[in-house]
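Participant: Next comes the sequence, and after it the predicted model I'd like to discuss.
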Amino acid sequence: MYRRTLLALAAATMIVPPAHAAQPQPGEVLAEEQVFRYRLLDQFPTLDPQLNEEAAGSHVIRQLFEGLMNQDAQGNLVPGVAESFEASEGNTVYTFTLREDAAWSNGDPVTAQDFVNGWRRAADPATASPYAWYVELTSMENAAEIVAGEADPETLGVEAVDDRTLRVTLTQPLPFFPAMTTYATLFPVHAPTIEAHGDDWTAPENMVSNGAYTLESLTLNETFTLVKNPEYWDAENVIIERVEGYVINDENQALTRYEAGEFDMLEPLPAGSFPRLQQERPEEAISVPRLCSYYYAFNFRDGDDVPEALRDPNVRKALSYAVDRDVIVDQILQGGQEPAYNFTHWATAGFEMPEIPYAELTQAERDAEAQRLWEEAGSPDLELRLIYNTSDNHRQIATVISQMWKQKLGVETELSNSEWAIYLDQRREGGFDLARSAWCGDYNEASTFLDLVTTTHGSNDGKFSNAEVDELMVASKTAEDPQPNYSQVEQILYDEMAIVPIYHYSLAFLLDPSIKGFPRENVENNWYVKDFYRVADE
């Protein structure tokens, strides 16, 4: 299993460094212009590693900053700032050795203390990081107490032994801890820059970063530009000189602009367009598994203005049973997605898909059961408010599902869309009955999904709470084989119908054939432009 593979890796004293950055193949001729351009659906709210909580920002932050570990094209761990690590004391102490030539974009050396500063900052309640829970999830000593405001951030279980040695102490063995360091929350920060500029430290004129690129410009809701960082330790092997991002909310407009040659990568695609594009552009249209699950979150908050009927598991089950997922994936999306009846993505390493009862039924059988459950619940006169972020794909899915609920159960649904930042605020504050949601794995292990439904998880916006789920997930951290725990949690999610699973992602996208090095086998979709290069047109 993946956990055991990581355990074996953690027990080793060193990770063997791979080839550096981009590696053109023999016979390939590089293009004169080495620029990578891509489209974003939404404006990322922040480029602060410790304040980020979503995928669009993660992709940009990964180019600007570098953590202890990176991933290769298959998602395997490879050195980042750390050139090696070793685990000791039963995998509760990790010691990372930093490379001598790691530098910030202003020329300062990257030191172990820069990681200590970043990690303490993420856990500190004063920072108000939406991902503070992630630090707690690492099991670092005192992390939970610090996040709860009961301990000083300086007591976090991480220390700079010297400039090149970082020691991390955990409260329990966590064999996938090194994999967790690839996420932005655990990236280093340049403290003098934050001290000098405060909240404005991420502005292009102020930012000091340690990744392969630096931030040259940023126009909100329009564009941003990154340029190659000459101070990056592997700069001589970084081929792409410039990265340009374009924020375009409309999928169809984005496709038109891609087809006009304005950028090199387009994702997501307009719903239903993939089969046509695959025929018209077979070298460009790509679909690969993506470690994300799309679902609707119920609002379980006490005291919120939520219909009382939603407190009944049978009502929630009826709503989920009534969703024809085959219509969503086969008729609307058509990009290789899989119907979902559980939360954890089927491609998660080492995860065994549990037997979920309604997954085995025909849709006609599910519809009949939905109506039976609805009648058993008293056939409530239900009106729902479903929120989603602005996207034609989300709108189509919400419209079709609301029609299914209306036709099969008589439910009226108000659809409410908002731009990304407002939608995130609504979801956090509980301004919904159901909320369009998706979770993408922060690391490739089932707990990255199932921890989300624990009571204290910072991204549990629906506030589902089940004591048995909490206990099972705590116990899974030290279990030799956590799969039975994961199966039980998935069963509870079904019994309670804690969410409405809709589909497991694939990554369906367009990529210009001249761009090489994109990691199609990395199910976490963690890509590094430093590994890309553009070849000349034949």
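Facilitator: Alright, I've got the coordinates. Because the structure is a prediction, the values reported are computed rather than measured.

Participant: rest of the way, CA atoms for contacts and neighbours
Facilitator: Will do.

Participant: for stretch 120-127, which positions count as buried?
Facilitator: Of all the residues in stretch 120-127, those buried under the rule 16 or more other CA atoms under 10 Å are 120-125.

Participant: What's the end-to-end length of that stretch?
Facilitator: End-to-end distance for stretch 120-127, by CA to CA, to the nearest Å: 10 Å.

Participant: Equivalent analysis for stretch 372-380, please.
Facilitator: So stretch 372-380: terminal residues 13 Å apart, CA to CA.

Participant: Next, the buried residues of it.
Facilitator: By neighbour count on 16+ other CA under 10 Å, the buried set for stretch 372-380 is 373-374, 379-380.

Participant: How about residues contacting that stretch?
Facilitator: For stretch 372-380, the surrounding residues in contact (CA atoms under 8 Å, 6 or more residues apart in numbering) are 309, 312, 314-315, 317-318, 409.

Participant: State the pair within those residues that is farthest apart.
Facilitator: Across the contacts of stretch 372-380, the longest distance by CA to CA is 15.0 Å; it joins D312 and L409.

Participant: before we move on, the earlier item: name the nearest of the buried residues of stretch 120-127 relative to S105.
Facilitator: Lowest distance from S105 to the buried residues of stretch 120-127 (CA to CA) belongs to R121, with 20.6 Å.

Participant: Check the gap between the residue in the chain sticking out farthest from the centre and D531 for me.
Facilitator: Farthest-out residue of the chain from its mean C-alpha position, per CA atoms, centre = their mean: G378, at 39.1 Å. According to CA to CA, G378 and D531 sit 58 Å apart.

Participant: Also Q74?
Facilitator: Computed as CA to CA, the Q74 to D531 distance reads 13 Å.

Participant: Can you get me a residue count around L64?
Facilitator: Neighbourhood size, L64 [other CA atoms under 10 Å]: 25.

Participant: Alongside the first one, take a look at this:
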Amino acid sequence: MQGMKVKALAAGISLLISGVAYAADVPAGVTLAEKQEIVWSLGGEVPTLDPTMTTDDSSSKVISDLFDGLVSEDQEGNIIPALATHWDISADGKTVTFYLRDGLRWSNGEPLTAHDVEYSFKRNADPASAAPYSWYLGTANILNAVDITDGKKDKETLGVKAVDDKTVQFSLTQPTPYFVKMLSHPSTFPVYRKAIEKYGDSWTSPDHIVSSGAYTLTNWVVNERIDLVRNPAYWNDAKTVINKAAYLAIENQTAEYNRYRTGEIDITATFPLEQYQQIKQERPDELLTMPSLATYYYLFNLDKKPFDDVRVRKALAYAIDRDVVTQRILGQGQIPAYGVTPPAVAGFDAPELPWASLSQKERNQKARELLKEAGYSKDNPLKFELVYNTNEAHKKLALAMLSMWKQSLPVEVDLANQEWKTFLQKLAQKDFSLARYAWVGDYNEASTFLSYFESKGMNYSRWANKAYDKAMADALAAKSDQERNHFYQEAERIFAEDMPAIPVYFYTKTVIKSPKVGGYSTTNASSNRYTRDLYIMK
């Protein structure tokens, strides 16, 4: 951790911060533009601006500008203090205490205290909130989180307690080496209780929202744009440079890229795939490709036939030629995926998986055999629907999947696209058979990818495997990183044997960025890029 001193104490471990404050780092010699405003493109509409309710990367991007957590990330992805200046970890690793900054205030000027942190975590765990990321608290091993989300205990028993206005203490069921990392996720950010209790679901409208981050919300036109301005009550406002930020919701990739070319958009990660090489040639200094913590899947619903049959799941997974996908269809440095965890994850060594070592011809043959064993043939083809959210790239890839499957297998596939909000609702309600999916790591550690598929995880597939759960529990209890990686590898092998989802490729992060935007990290494998770190040059 940069800027931190680690001091061993008799009672445990204390992390003491030496004047750390994240901020836009403007290099010497750079002349700033008089107008400090930036326009981001998010692709589709943002489903929510409520930190407790976020599940998607687009919402998290805006929320991370509006709200702050106990900790955050610097531009290299290292965990740094945010609302908290430092934290203590007890000798047994089961108590983590955070100490808040002096003078923290909400955007309306009211004090932000440890009681707000306690309220927000309990709101997340409360089944009445129906928070989609409540499972995350159980994965973090916060005391009683699983029983509360399962309706077995009251939310007030959650292991989060405001000791006083500036001190919040977490009680864990067991030591969790990546616990502090997990608190950089927006679902753990404090929210303003009075606004929620007064306005309900509409508390995030521009007229009602109260936030804690570098920016406040001034405008939200659904399916069009979101506008933010600097928050003078933000604890680190003196180090912020950008005064205004806008986010555009544009689902048509060609239209989005055209608006970038005309200067209306400063940063976009969405553009027509077929134009990648041309853009790379014409705008080499604007097209940025970097490592990413993300995996692209097709997710099975195991509660629906025919995907309750592992032979069917494996057949469809095997019959995809990932080299064609990554090299010919995408061609942006993506990596074929046969497992869950991307190679960019720190400290993870992937196991050797037997099906990954086969040639594509051998995989296709195995796929035909499995589907025949499951009772499917030309006279009785496998029929199912593949659903994806409205996006030209997802459609192009779905058509490629359909072509590959039909070349090798007796299948009849219907393709269906849905608007982003509807798509997320369908997933949450388990109202799908096979769905395009992606998982972006919540923190840089293998557990953020593998824990998704635990029985207690988010796990839209409804897969449950005791051996997988045990491997993950053993990983958590491991006494060394090497031992932990051994159990992560075992979890990967179990996943491959049961195939609750089809790993297709590991992402790279590719964006087109205006040359006038400074401070954008090209080395951080995390998806987090904060407006507060950026600046506009002349």
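Facilitator: Received the coordinates, thanks. For clarity, every value in this text was computed on a predicted model and none was experimentally measured.

Participant: re earlier: D312 and L409 of the first structure: which has the busier surroundings?
Facilitator: It is L409, of D312 of the first structure and L409, that has more neighbours when counted by other CA under 10 Å, with 22 against 12.

Participant: so what's the residue nearest the centre of the first structure up against?
Facilitator: Computing the C-alpha centroid of the first structure and ranking residues by CA atoms, centre = their mean puts C440 first, at 3.6 Å. For C440 of the first structure, the contact set (CA under 8 Å, 6+ apart) comprises 55, 291-293, 449, 524.

Participant: and the residues you listed, which two are the farthest apart?
Facilitator: Longest span within these, CA to CA: A55 and F449, 15.0 Å.

Participant: So between the two, which is more surrounded?
Facilitator: Between A55 of the first structure and F449, counted using other CA under 10 Å, F449 has the larger neighbour count: 22 against 16.

Participant: Tell me the secondary structure at the more buried one.
Facilitator: Recorded secondary structure, F449 of the first structure: helix (DSSP: H, G, I helix; E, B strand; the rest coil).

Participant: In the second structure, what residue corresponds to it?
Facilitator: With TM-score structural alignment as the criterion, the equivalent of F449 of the first structure in the second structure is F449.

Participant: Okay, that match and Y298 of the second structure: tell me how far apart.
Facilitator: Relative to Y298 of the second structure, and taking CA to CA, F449 of the second structure is found at 15 Å.

Participant: Ok, P500 of the second structure next?
Facilitator: 9 Å.

Participant: Counting neighbours, go ahead and name the busier of these two.
Facilitator: Shown here are P500 of the second structure and Y298; by other CA under 10 Å, P500 has more neighbours (26 against 21).

Participant: Mind telling me what the more buried one corresponds to in the first structure?
Facilitator: Alignment note: P500 of the second structure maps to A498 in the first structure; criterion TM-score structural alignment.

Participant: I'd assumed N466 was in contact with that match.
Facilitator: No - contact status for A498 of the first structure versus N466: not in contact, 9.6 Å apart, counting by CA atoms under 8 Å.

Participant: and the alignment partner in the first structure of W355 of the second structure, which of the three is it?
Facilitator: Matched across to the first structure, W355 of the second structure falls on Y358, judged by TM-score structural alignment. Secondary structure, three-state DSSP: Y358 of the first structure is helix.

Participant: Can you tell me the closest non-neighbouring residue to Y358 of the first structure?
Facilitator: By the measure of CA to CA, 6 or more residues apart in numbering, the closest residue to Y358 of the first structure outside its immediate chain neighbours is R366, 6.7 Å from it.

Participant: do the same with G90 of the first structure
Facilitator: Closest to G90 of the first structure by CA to CA, 6+ apart is P173, at 6.5 Å.

Participant: Near that neighbour, how many other residues are there?
Facilitator: 21.

Participant: For V161 of the first structure, see how far away it is.
Facilitator: P173 of the first structure is 21 Å from V161 of the first structure, by CA to CA.

Participant: do P275 of the first structure as well
Facilitator: According to CA to CA, P275 of the first structure and V161 of the first structure sit 55 Å apart.

Participant: More neighbours: the two, which one.
Facilitator: Neighbour count, other CA under 10 Å: between P275 of the first structure and V161, P275 has more, with 15 against 12.

Participant: can you tell me which helix or strand the equivalent of that one over in the second structure belongs to?
Facilitator: The alignment partner of P275 of the first structure in the second structure, by TM-score structural alignment, is Q277. For Q277 of the second structure, the enclosing helix or strand under DSSP states H and E is helix 276-282.
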